[in-house]
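Peer 1: Can you look at this prediction? I've put the sequence above it.
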Amino acid sequence: MTATTRLQGIDALEAMFQQAVEQDRAAFLPYFPIGYPDYDTSIEAIAAMAEVGVDGFEIGIPFSDPLADGPTNQAATQIALENGTTVRSCLQAVKKLRERGITQPMMMMGYVNPLIAYGVEQFVVDAKAAGADGLIVPDLPPEEAHDFSEICAREGMALVFFLAPTSNDKRIEMVTKSATGFIYVVSLVGITGVRRDLPPDVANVIQRIRAQTQTPLVMGFGISTPEHARSMNGLVDGFIVGSALVRAGKEGVAPVRELTEALRKALD
């Protein structure tokens, strides 16, 4: 598929999940922030992951107060901000990656304040024009997302909401009715970060959500090793790895590529 005929938005995500289903595995979406350890290296790291064959991306927009992020990602986004990374330069990075022929879906992950400051409608329109496929906004609950939902629906862009092990049935119902593209399932109560073991009751959480929806479920928080990645097959539709890749990124592109390759191969 060439860049000119690339599916976009919700359609691109549907095709991504369908391909993973056909290959009998979970889809792998790495997270990486633009501007870390510097702007050019972040673009090269994402390009390297694309070459290794990841399924999609969570592209991080740095923010000064990232509530859901653990120490690794917080430190990385702080460095990115000090490097002068802005919402606009993150969109330019996506455009640059598309111009290089990278076709995997790209979700913009950012907090609500910078997006409101940019202008919600303008951001969604500009993100689509740059080649992004949707938004992940950790501090945007469905109750307050009317403007985002309306504009994303109009532009065919995905808008992802979160569920946690603590989410009750009412919250699950609300999120499953509001989310498009996929639902981000937090594997544990807390913040992002590398962990040795995933919570034992994670399958029960998935089962409770799956009972209410057929929307793809993507798990994040704490997934960091090939063994973790392998355990996602048959459990969820996709998973996100962030802190482990960000930690590798401190040393440059080669360690990011190496870890990504190990995670991807574990799925086959």
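Peer 2: Great, that's in hand.

Peer 1: alpha carbons only for contacts and neighbour counts from here, please
Peer 2: Will do.

Peer 1: How are the helices of the stretch 101-250 of the chain distributed by residue range?
Peer 2: Per DSSP state H, counting those that start in this stretch, the stretch 101-250 of the chain carries helices over the ranges 112-118, 120-130, 146-155, 169-178, 202-210, 226-232, 243-249.

Peer 1: Just name the most buried of the ones you listed.
Peer 2: helix 243-249 (a mean of 22; mean count of other C-alpha atoms under 10 Å).

Peer 1: Go ahead and confirm residue 110 touches residue 65.
Peer 2: No - under the criterion of C-alpha atoms under 8 Å, residue 110 makes no contact with residue 65, lying 10.7 Å away.

Peer 1: Neighbour count: those two, which is higher?
Peer 2: residue 110 (23 against 12; other C-alpha atoms under 10 Å).

Peer 1: From residue 36, how far off is the more buried one?
Peer 2: 15 Å (C-alpha to C-alpha, to the nearest Å).

Peer 1: ok, now residue 134?
Peer 2: Relative to residue 36, and taking C-alpha to C-alpha, residue 134 is found at 22 Å.

Peer 1: try residue 251
Peer 2: 11 Å.

Peer 1: neighbour-wise, which of those two wins?
Peer 2: residue 36 (29 against 11).

Peer 1: show me the contacts for the more buried one.
Peer 2: 42, 76, 77, 79, 80, 249, 250 (C-alpha atoms under 8 Å, 6 or more residues apart in numbering).

Peer 1: now the helix or strand that contains the fourth one, how far from the centre of its chain.
Peer 2: Element membership of residue 79, judged by DSSP states H and E, is helix 71-82. When C-alpha coordinates are averaged (C-alpha atoms, centre = their mean, to the nearest Å), helix 71-82 and its chain have centres 17 Å apart.

Peer 1: Below is structure B, check it against A:
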Amino acid sequence: MSRIAGVFAALRQEGRGALIPFVEAFDPDRATSLTLLKGMAENGADIIEIGMPFTDPMADGPTIQAAGRRGLQAGATLNGVLELVTEFRKENDHTPLVLMGYLNPILSHGVEAFCFDAAKAGVDGLIIVDLPAEEADLVLPYAKENKLDVIRLIAPTTSDERLRHVLAGSSGFIYYVSITGVTGTRTASAADLARDIPRIRTETDLPIAVGFGVRTPDQAATVVAHADAAIVASALIDTLCKENAEAVIRDVRALADAVRGVRKAA
């Protein structure tokens, strides 16, 4: 069983959802990224998503775009991100790590080599934002060979027919983009989630994580009352910019406590 599958299986037994916080690699520097990864894992993060800085992050709002620029200015490269994962794994071999980014750097690295190197470093899953379902075969065989989950994005505008097509080859969990737009803007309501999540569940048994706009402990709790995990990104980056890494870790603890306070029906 993969680390991601193992986490969700354990959480089902506990009757609760997961917290998935986000770290943009090398924002504002490598050392801070490593501090955040360790601190999040120690303070309630069930899975951690790591952003791979890229020059043209088309799905990201201003907050994550700025974080990516800072990461690139600090010297982030794809190899550097993988080295960061390797260092984290020296002390933690249980918290799943998911890389989120764009296809271009992976193509430059070589898809086969990237999947091998990511797995060797200790990565568990990939979210490739701009990889369309029609081109998924570029990655899926190599990801499967290296036991990497390929996590697909589903939007409110995804039709039932398209949903089935996108889910083909998906593993780990489903990333539900709960709003139409870019990251870190508005937040989906409880009514939105109550309408949309059941439609996805009719097509897959994979856990469903909700992102794009989840900012507060109350919002995270609302998400896991309907889905299986809450993904929090822009709010944590805002805290990092305004305060420091310790404040981000404090916020992760508050989010984790809120998620753990919601009991899910068996």
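Peer 2: Thanks, I have the structure now. Keep in mind the model is a prediction, meaning the values are calculated, not measured.

Peer 1: where does the TM-score land?
Peer 2: The TM-score (TM-score structural alignment, normalised by the length of structure 2) is 0.94; 259 aligned residues with a C-alpha RMSD of 1.4 Å.

Peer 1: quick one on the thing from earlier: and the contacts of residue 36 of structure 1, which are buried?
Peer 2: By neighbour count, with 16 or more other C-alpha atoms under 10 Å, those hold 42, 76, 77, 79, 80, 249 as buried.

Peer 1: What's the fourth one aligned with over in structure 2?
Peer 2: Matched across to structure 2, residue 79 of structure 1 falls on residue 70, judged by TM-score structural alignment.

Peer 1: Residue 188 of structure 2 and residue 178 touch, don't they?
Peer 2: Yes - counting by C-alpha under 8 Å, residue 188 of structure 2 touches residue 178, with 5.7 Å between them.

Peer 1: Check the contact lists of those two and give me the overlap.
Peer 2: Counting by C-alpha under 8 Å, 6+ apart, the residues touching both residue 188 of structure 2 and residue 178 are residue 213.

Peer 1: between the two, which one's more packed in?
Peer 2: A count of neighbours by other C-alpha under 10 Å puts residue 178 above the other of residue 188 of structure 2 and residue 178, at 26 against 19.

Peer 1: and the gap between the more buried one and residue 160 of structure 2?
Peer 2: 16 Å.

Peer 1: just checking, what residue in structure 1 corresponds to residue 130 of structure 2?
Peer 2: Residue 130 of structure 2 maps onto residue 139 in structure 1, by TM-score structural alignment.

Peer 1: wait, isn't that match in contact with residue 111?
Peer 2: Yes - at 6.1 Å, residue 139 of structure 1 counts as touching residue 111 under the criterion of C-alpha under 8 Å.

Peer 1: what about the two, which has more around it?
Peer 2: Higher neighbour count among residue 139 of structure 1 and residue 111: residue 111, with 23 against 16, using other C-alpha under 10 Å.

Peer 1: Let me see the contact set for that one.
Peer 2: Here residue 111 of structure 1 is in contact with 61, 63, 66, 137, 138, 139, 140 (C-alpha under 8 Å, 6+ apart).

Peer 1: can you tell me how far the residue most central in space within structure 2 sits from residue 123 of structure 2?
Peer 2: Centroid-nearest residue in structure 2, with C-alpha atoms, centre = their mean: residue 49, separated by 3.9 Å. Residue 49 of structure 2 is 10 Å from residue 123 of structure 2, where distance means C-alpha to C-alpha.

Peer 1: any shared contact partners between the two?
Peer 2: With C-alpha under 8 Å, 6+ apart as the test, residue 49 of structure 2 and residue 123 both reach 97, 98, 99.

Peer 1: would you list these in CSV and tack on distance to residue 151 of structure 2 and neighbour count?
Peer 2: Shown next, in CSV, are these (distance: C-alpha to C-alpha, whole Å; neighbours: other C-alpha atoms under 10 Å):
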residue, distance to residue 151 of structure 2, neighbour count
97, 12, 24
98, 9, 26
99, 10, 25
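
Peer 1: Same list (these) but as a markdown table, adding distance to residue 229 of structure 2.
Peer 2: Below are these laid out as a markdown table (distance: C-alpha to C-alpha, whole Å):
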| residue | distance to residue 229 of structure 2 |
| --- | --- |
| 97 | 14 |
| 98 | 14 |
| 99 | 17 |
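
Peer 1: Okay, and which of those map to strands?
Peer 2: 97, 98, 99 (DSSP state E).

Peer 1: ok and the one helix or strand residue 43 of structure 1 maps to relative to helix 71-82, angle-wise?
Peer 2: In this assignment (DSSP H and E), residue 43 of structure 1 forms part of helix 39-52. With axes from the mean of the first three to the mean of the last three C-alpha atoms, to 10 degrees applied, the angle from helix 39-52 of structure 1 to helix 71-82 works out at 130 degrees.

Peer 1: what does helix 39-52 of structure 1 correspond to over in structure 2?
Peer 2: Counting by TM-score structural alignment, helix 39-52 of structure 1 corresponds to 30-43 in structure 2.

Peer 1: Stretch 256-266 of structure 1 too?
Peer 2: With TM-score structural alignment applied, stretch 256-266 of structure 1 matches the range 248-258 in structure 2.

Peer 1: Over to stretch 213-228 of structure 1?
Peer 2: Going by TM-score structural alignment: stretch 213-228 of structure 1 matches residues 204-219.

Peer 1: Between the two ends of the matching stretch, how far is it?
Peer 2: 24 Å.

Peer 1: Stretch 209-225 of structure 2 now?
Peer 2: 11 Å.

Peer 1: And the match of stretch 213-228 of structure 1, how far out from the chain middle?
Peer 2: So, by C-alpha atoms, centre = their mean, the centroid of stretch 204-219 of structure 2 is 10 Å from its chain's centroid.

Peer 1: Can you give the contact residues for it?
Peer 2: 8, 167, 171-179, 182-188, 197, 220, 223, 227-236, 254-256, 258-259.

Peer 1: Buried among the residues you listed? Need that as a selection in ChimeraX.
Peer 2: The buried residues among those can be selected in ChimeraX (16+ other C-alpha under 10 Å) with this line:
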select :8,167,171,172,173,174,175,176,177,178,179,182,183,184,185,187,188,197,220,223,227,228,229,230,231,232,233,234,235,236,254,255,256,258,259
